[in-house]
Structure formats: C-alpha cells, structure tokens
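**Student:** okay, here's the prediction I keep looking at, along with the sequence it came from:
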Amino acid sequence: MSGRTAKSSQPWSWWNQVPVSRRKLLQLGSLGLGGMGLTLPRLLASDATGGQRLGPSLADNCILLFLNGGPSHLDMWDMKPNAPEGIRGEFQPIATSVVDYQMCEHLPRLARQAHLATIVRSMNHTVNNSHAAAVYASLTGHDRGEQGGGTKSTDHPSLGSIMARLRPTAANVVPHVCLPYMTKEGAGGPPQPGFFGGFLGSSLDPLFVLKDPNAPDFRVPELTLQNEVSADRLTARRRLFETADGSVAQGPSASKEMSRMQARALDLLTSEHTQRAFRLTDESDATRDSYGRNIYGQSTLLARRLVEAGTRIVTISWAPDANATWDTHGSNFATLKNTLLPQFDSACASLVSDLAERGMLERTIVAVLGDFGRTPRINANNGGRDHWNFCYSVMLIGGGFQQGLIHGTSDTTGAFPASHPLVPGDIISTIYAALGVDPTTDIHDLFMRPYRVVPAGEIAPNLLIRRT
C-alpha cells in the first residue's frame, strides 16, 4: 500500500482511510517591561488560530529528534548485509522486536522497541549538497532545491511556530522550544532555516535553550528574574500592567499584540509550573544516567519534562553546526560506533520508555528525522560516507503512528526507493494531521497573504492508526 493518497476537496477525508492498527496501542528574544530588564524571546504573541481548519487529533505534542548532518540509513535502519564489500559497511545487523526486520547492532535498545515504531525506508528529496536547504525541506516540507544560506523572513515557518499559532498552549507554558543549539550551516556560519517563525514573524520563533542541560549550573536566563528584580516587585508590576491593560485593549493592533506579549512574559516569569519543567535536578540519578550524561541525552530528558508541562513542540537539533556530528564524510564507522549511536540509542530509547511508563506515548509523537542519508559507496576518507538525498530513513513512534510498521523498501544497495516512496512534505503533513491540523489549509503571513501549512506533500494515512 502506497504512502501517498489522492487529494480530496474534503478536509480530513484521510481520517476514514486510516487502517486499524494490528496491535493495541500502549496504555500507556527580548522584551522590556517598564525598564525592568526582563528578557524573553519574541515568541509570546502566539494565541490566534485565524480560522484555520482544525480537526480530530491523535496527538497533543511532538518531540522532534533531528539528527542534523545526515545520519547513515545504511548503518542504522536499512542495513544491507548481502551487498558487496565497500557498500555493506562494518556493522552487523541484529534482530528486532518486529519479525524479519533488522537494525544496527549499536542500537540494541531501539531494536527492542521496534514493535512500537513506524520506520520509513523510502524517503527522498531533491537536495544533495546544501545542509541548510535539506534541513529546511525536512523540517517544513518546503523542498526548494539547492538554496543554501541562512534564514530569511520569507522562509516557511517551523512545525512549532505553526502549532503555536494554530493550537496555542496555556499562558504559563512555553509553546515551542529548540535545544541545545541554534545549529549553524558550518562552523561560524549562519543559522540554518527551518527552526524559526519565518513569514509568521519573529514573535513565533521558538525559545532557544542554548545552555548545556548536562552542566551542573544549568539554568535558562530567559526565564529567570534578574537579581535586582524581586518577586514582590514583579507582582506590583503585574497589578500596574493589569490596570493599564483595559485602555491598551482599545488601542491599535500593535499595542494589543505588545500587551499580549507582556502578559505572557509575566505569566512565564512568575510560573512555578514553567520553572519546574527546567529543573532537571528533580530527576533521579538513575533516570538521568539512562538518557546519557551528555548534552544530547539530557536535552532529550528535558524535552520529556517540557511536554509533560504542556509544551506543544520540542525540537532537538543534534549538532552545533552542520558538519559536527552526523555529517560523517570521514570516519563514519568509528564516529557512529564510539559516540553517535550509543548516545542516540540511550536518549531515544529512554525517552520512549519514559513516555510509555507515564502514559504519555499515546499522545506524544517522537519523530526521528535527518536532512538526508549517506552514500551506499564507502569513500576512502577513513571509511566515510557522503551526502545522499535519493534514499534515506526516518522513524516515528507514538502519537497515533502505527506500531511495528516498516514502510517502503530501498533497492539492494540502499541507493533508491524500491517501493512506496515518500518525501519530507508527506511526513510533515502526516505529523500535522496527527496533531489535528489540516496541512492543506492556509495560514497567513504578517500582510495577510495566504500560504498552505505544508507547501507540498500529502498525508500518508497508512502510517497512522484509527482512533476509536
């Protein structure tokens, strides 16, 4: 069964096409306030749905683990042990909890969770050179080809930015968080696109948490009162603000937006609920150890705490710059074996287990994406693999995605899809659908110009379960 479906003029017609699961689901910026010097990102004016089509949802939240740089599908999800030498690689496949499906030996914990996952082995898009363009396509579904460079105000917004607009969170909750890096396009380069508010405006940028959650002194300055500002002073400022708010509400739209942003800032700064979400020291040593005592493991644990506190979307970009981690042009096997795969296996598997034990997995999507895959042919740079956009893999767990589904196949060398190909827009559209947003509907930029939620792509209903 193909992942693509014909478009329909009826919104949510996909809902009745979703097959019943074969297994039962687990039961499982800156803002000044009267000279006080308080700081928050400009993400706080995000409470208008604008009349977009919202529908039935399978999920409330999404944690997006973005393996920035291009993870090797051939050495993780789609191994080719019978391929010729120079293609099959150094790692051995191991059995998983899905019959006849194997995974890399260095992902043992995820192999035992494969029965919970949808794994797509037939992804492809048009970008092979520019990480920035491939990241942007993978995160937004806007495949505009090899357009490198940094962010633009005309970029398509991120998943978190659109969700913050269409399905806003409570006032005392940060709607969208990115951590632990604002990934650069190469060391010292500009930030990659795809993580920001784009044409929706910078008020819908995420809260970037750029401190190491593994550090003993971890804190989030943007959500912390400065030393000279007491809680009593902030309370007095709130009373003054509320008194003035009635007259502001009668003013121009810009004033009203600023009013909403100031109110949101005050809510967050005085919210014990929000402050507690960032308090990793509340977790047991055993839990923290299971995720991995490194920046990515603890960022993943923090992501779980944030969605538990009500944050809608958390994105973890697994690299300080595009070439730093998963971009394994050289020493692919050594880097994967010694660092990347053990860290990823611990963090992702612990997240899935933790969500399941807390009864949250059914309503939380864990999406493991990357910008592209790696070449079938191993290069001479100490056993590296280069960029490969023609075929790669992604994994989705929870939040309404099928359990134990291995969608699509690649050819004998993992070079091209052999069946049921999908593109990033299909995956992003399906995530939106699970979150209750029609990906074909329009959103409007700051000048009220309409844009489709996902520029190109279709819901793949066979990836989803039917909610009964």
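**Tutor:** Nice, I can see it.

**Student:** make it CA atoms for all contacts and neighbour counts henceforth
**Tutor:** OK.

**Student:** not counting its own residues, what contacts the helix or strand encompassing T274?
**Tutor:** Using DSSP states H and E, the element containing T274 is helix 272-277. Here helix 272-277 makes contact (C-alpha atoms under 8 Å, 6 or more residues apart in numbering) with N172, V173, V174, L223, L268, L269, L302, R305, L306, E308, A309.

**Student:** helix/strand/coil for the residue sitting nearest the centre point of the chain?
**Tutor:** Closest to where the C-alpha atoms of the chain average out (C-alpha atoms, centre = their mean) is L64, at 2.4 Å. Three-state call for L64 (DSSP: H, G, I helix; E, B strand; the rest coil): strand.

**Student:** adding another structure so you can compare the two:
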Amino acid sequence: MLRILGHSSTACDGLSRRDLLRAGSLAALTAALPRSARASGGAGPPARAVILIDLFGGPSHIDTFDPKPAAPPEVRGEFGTIPTALPGVRFCEHLPELARRADRFCTIRTLSHGYNSHNPYAVMTGYTGGQDQVDYYSKPTNHPSIPSICQYFGVGRGTQMPGYVMLPAFPGYSQGLRRAGPYGGYLGSAFDPVFSTCAPKWSREVNADRDFYDHTLQAMGEPDLPKPEGTITLDALDRRRTLVSQIDAQAAQVAGTRGMVDSRRRAFELLMSPGARRAFDVGREAPAARDRYGRDLFGSSVLLARRLVESGVTFVTVHTEAKASGHWDTHSNNFKMLKHLLLPFLDRAVSALIDDLRDRGLLDSTLVMVQGDMGRTPRVNAAAGRDHWPQCGFCLLVGGGIKEGCVHGKSDKSAAYPVDHPVTPGDLAATVYHLVGVDPEGTVPDHTTRPIPISHGGRVVTEILTRPS
C-alpha cells in the first residue's frame, strides 16, 4: 500500500499556494542554470548509499558515547561506564552491543554548533544559521537537504527506485507540523524525498502531554508504504495515472509546476513498481531478523532502511519521533527514559544494522550516520533531566569510506565544549558530499538565483576517512 503525501494549500508557516507556485517558478528557472559542482573524479566515491539516523530531540552525549566518570555526580549522572572494543575508550553501561562494535565505527565526540532548535534543519542541510522565527517549519525558501542536493547533481537519480526515502514519516508528523530540513527547499519539490507514513500504537491510551516522559511506553508498529487515499486496485490506480498524466501535461505548460509534475510522475512510478512494493515489505524478513532489530517503530524503520538500500535506494533517513515516546528531548526523567527505552532500542537496532550490512557485503559501500539535533547540558537539572546544549554532542559514522575504530575529538572534563577537533554540521555535510562523489566546494542557486555554497562553510573531516584525498 503506497501513499505519497503532498503539501496542503497553505503551508504550516502561513505561505499561500501562490507563494509556493512563485517559489516553484524560481526553482524551475534555476534548474536550467549551469551547475557549479561536479562529481569528484579518481577511483570513484566510496559510498554508493547513505543511511542517516536522526535522533530527534537531542540525545545526551554524556550518558551515551562521551561519559565523564570522574566528574561530580551532578555532571556524570546516574550511569556507570563499560569498556569498549577500543582500549581506553568507554561508553555508557547501557550500550553493550555498540561497545563491542566500537572498533568498527568512528565516534565523533565534538559535534558543536549554535543552532538550538528542535528540527533537523542543521542535521539535514549542514546550515546552522537558522532562527526558529523563520526556519522552524518547512518552506520553499529553506536550504535544501544534503540528499536533495546530491540528487540535483545526479547522485541517486535515474533508477527505478526512488533516490531519497524518509522514514517512518515526515519530521513533525506526530504534532501535525512539518519541520524544516529534509526537503528540496529552493531547488524545488522535484528533489523532495518520498516518505512513508506510520500510525504508532501503544498498549494503552496515551496523553501526549502527560505521558511525554513516560519511559514505560514504546511506539510499536512499522512504517507504512506510501499509499493512495482510500482503497483502490492497481488497475484503478493505473487508470488514475493516465488521467493525472493528461492533467499534468496541461499543467506543465504553466510556469512553476515542473517540480510538482516530476514529483507526481515519480510517485506513480513507485506505486506501480513491484520491486518497490517488495522492498517496503518488512514482513518478508525472517522473524529472527525482525527480533534482532526490534519490532518497535524504530527497529522496523532501521530494518526497512537496510532493505531499501539493498534494493537500490541511495539515501534513506530515519527520524525518531512519536507522541509520548521515541523522542530524545529529555528535560525530565532523563535516566529512566534512556535506560528503559531509548538506549536499548538504539543499541539493538544500530548494532543489528552494522552487522547486517557487513554480512551482506554492503557496509563498505554504505555510509551510516547516527546523530541528533544537539547534545544535553552537562549539569543534571532538578527534574532529573538535561536541557538543550548544542555546544557539544556526538555523531557515529560507519562504512562508506570511514575509518574503523576512530575516536575523533575530545571534550572538556564536563563534556561542555570541545577541547580539540570541533566538528560542525557543515563539516559533516562536506564529508558526506565528498564520500558520495559531489564536490564539497560546489554551489547551487537559491530562489533568487544566488549561488549558495552547499557545505555552508564546512570542510571535509579528512582525519576520519580511509582515503583522505
């Protein structure tokens, strides 16, 4: 069952359809301009696919991958630490599977920026100059996502599978809004992702406000295939495609509809593709594999990401978000949320993904990234929580040209600030571009045709690469 969702007549930030069409006209105009970045030459890019796992809300770096056991109790928190596969490197005691695999991935402990916001704008674009007053919600003038820019330069396009898929739904789905970051922005809707839908279930009725920090709740279920509204047979869908094609042919003559027509075409191609339907069917996996990843919403999404990459999708993003559980915004009840809910599903699913990609021969050509919108404050607050702290956080990277067993950067004694080798979201964006074969120094035209640097001032983190040059 496939469902392709579009924007309503009025965007969540109040933009009218006229505004959207105007932005679409500019995007159509700029699409014809000469492109300023080219795929990198040489032996070919090491990463043929990218899986980005976005831990929405901001995971605590101190209580995960950068513990400070010698710090005072109000800083180090309630958790102990355990040794990892890397001598002298310790993780939180509730991450045993990832600790055993620490020699297979790179741990960045100095992800630092100033964008204190709960959306994936910085994570997905590398841009950290946003302001919530204007950049919190998705709109046509946003900077495009990294996968959108890669598709603009031809990476991930031209196959029967979509080049860019977002799971388990668009960020903000559980609150009825669309957060900025994952879209084509001023490049146009033709570079938006295909995203699934989901309807998480719990064992009892949930109150989103009262149960926001309830560590006993878990979002169960799995992403739904993008599907048409209502019940419809494939024959009826094919007839509808013919009708829509006629309408789109007329609409294509109107300035500003180029991206919309292309998106509709890609949607129907996906709907009619047996290969796409098989790839989205997590139920085809063996029960042992389902159990290994976890049968919750997060585990099913990560497993589906592997299936999609194996089927030819180039970019897959998994965003954690669900009412009452699944988020990492632990202002309260931080330690119980982490111990009983968040860390177990992270440890289980990401370690399963690493093993699965390796066993299938896909790890060397697939870049996996795990990060959040920010870190958490070094000092525990009065509600046994940690507050926002974008000045220091973590990112895990594995496969696709990344050194194994690498710990990059060191934070100070309370994990408040980087001591050396700070890494920005722009640096991560530049690194991804380099690994997939896009020139990190390139530019794209914005909605006013100005050339905008795609890495937003970031530089490739060469120290963590197997092939630095």
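**Tutor:** In hand now; what should we look at? From a predicted model like this one, the values you see are computed outputs, not experimental measurements.

**Student:** TM value for the aligned chains?
**Tutor:** Once superposed, the chains reach a TM-score of 0.81 (TM-score structural alignment, normalised by the length of structure 1), with 420 aligned residues with a C-alpha RMSD of 3.4 Å.

**Student:** ok, back up a step: what's the following helix or strand after the helix holding T274 of structure 1?
**Tutor:** helix 285-291.

**Student:** residue range for that following helix in structure 2?
**Tutor:** Under TM-score structural alignment, the alignment places helix 285-291 of structure 1 onto residues 287-293 of structure 2.

**Student:** that older thread, looking at structure 2, name the residue matched to the residue nearest to the centre of structure 1.
**Tutor:** So, by TM-score structural alignment, L64 of structure 1 is matched to L52.

**Student:** and the gap between that match and Y152 of structure 2?
**Tutor:** In this view, L52 of structure 2 and Y152 of structure 2 are 19 Å apart by C-alpha to C-alpha, to the nearest Å.

**Student:** same thing with S138 of structure 2?
**Tutor:** According to C-alpha to C-alpha, S138 of structure 2 stands 19 Å off from Y152 of structure 2.

**Student:** with F91 of structure 2 instead?
**Tutor:** 39 Å.

**Student:** out of these two, name the residue with the larger neighbour count.
**Tutor:** F91 (24 against 21; other C-alpha atoms under 10 Å).

**Student:** quick one: that one from L187 of structure 2, how far?
**Tutor:** With C-alpha to C-alpha as the criterion, F91 of structure 2 and L187 of structure 2 are 41 Å apart.

**Student:** ok, the nearest residue to P455 of structure 1 once chain neighbours are set aside - how many residues close by?
**Tutor:** Counting by C-alpha to C-alpha, 6 or more residues apart in numbering, P455 of structure 1 lies nearest to H142, which is 5.5 Å off, once chain neighbours are set aside. Using other C-alpha under 10 Å, H142 of structure 1 has 24 neighbouring residues.

**Student:** again with A215 of structure 1
**Tutor:** 12.

**Student:** do the one 4 residues further on as well
**Tutor:** The local packing of R219 of structure 1 (other C-alpha under 10 Å) involves 18 other residues.

**Student:** any idea how far it is from R293 of structure 1?
**Tutor:** 17 Å.

**Student:** can you pick the most crowded of the contacts of helix 272-277 of structure 1?
**Tutor:** Of the contacts of helix 272-277 of structure 1, with other C-alpha under 10 Å as the count, V174 tops at 27 neighbours.

**Student:** quick one, what contacts that one?
**Tutor:** Contacts of V174 of structure 1 (C-alpha under 8 Å, 6+ apart): L207, L268, T274, G310, T311.

**Student:** before we move on, what about D267 of structure 1?
**Tutor:** Taking C-alpha under 8 Å, 6+ apart, one finds A171, N172 in contact with D267 of structure 1.

**Student:** helices of the stretch 251-400 of structure 1, start to end?
**Tutor:** 253-269, 272-277, 285-291, 295-308, 332-335, 341-357 (DSSP state H, counting those that start in this stretch).

**Student:** quick check: buried residues in the second one?
**Tutor:** Applying a neighbour-count criterion of 16 or more other C-alpha atoms under 10 Å, one finds T274, Q275, A277 buried in helix 272-277 of structure 1.

**Student:** which one of those is nearest to G408 of structure 1?
**Tutor:** Of all the buried residues of helix 272-277 of structure 1, A277 has the smallest distance to G408 of structure 1: 38.1 Å, by C-alpha to C-alpha.

**Student:** quick one: the closest one from V352 of structure 1, how far?
**Tutor:** Counting by C-alpha to C-alpha - A277 of structure 1 and V352 of structure 1 are separated by 18 Å.
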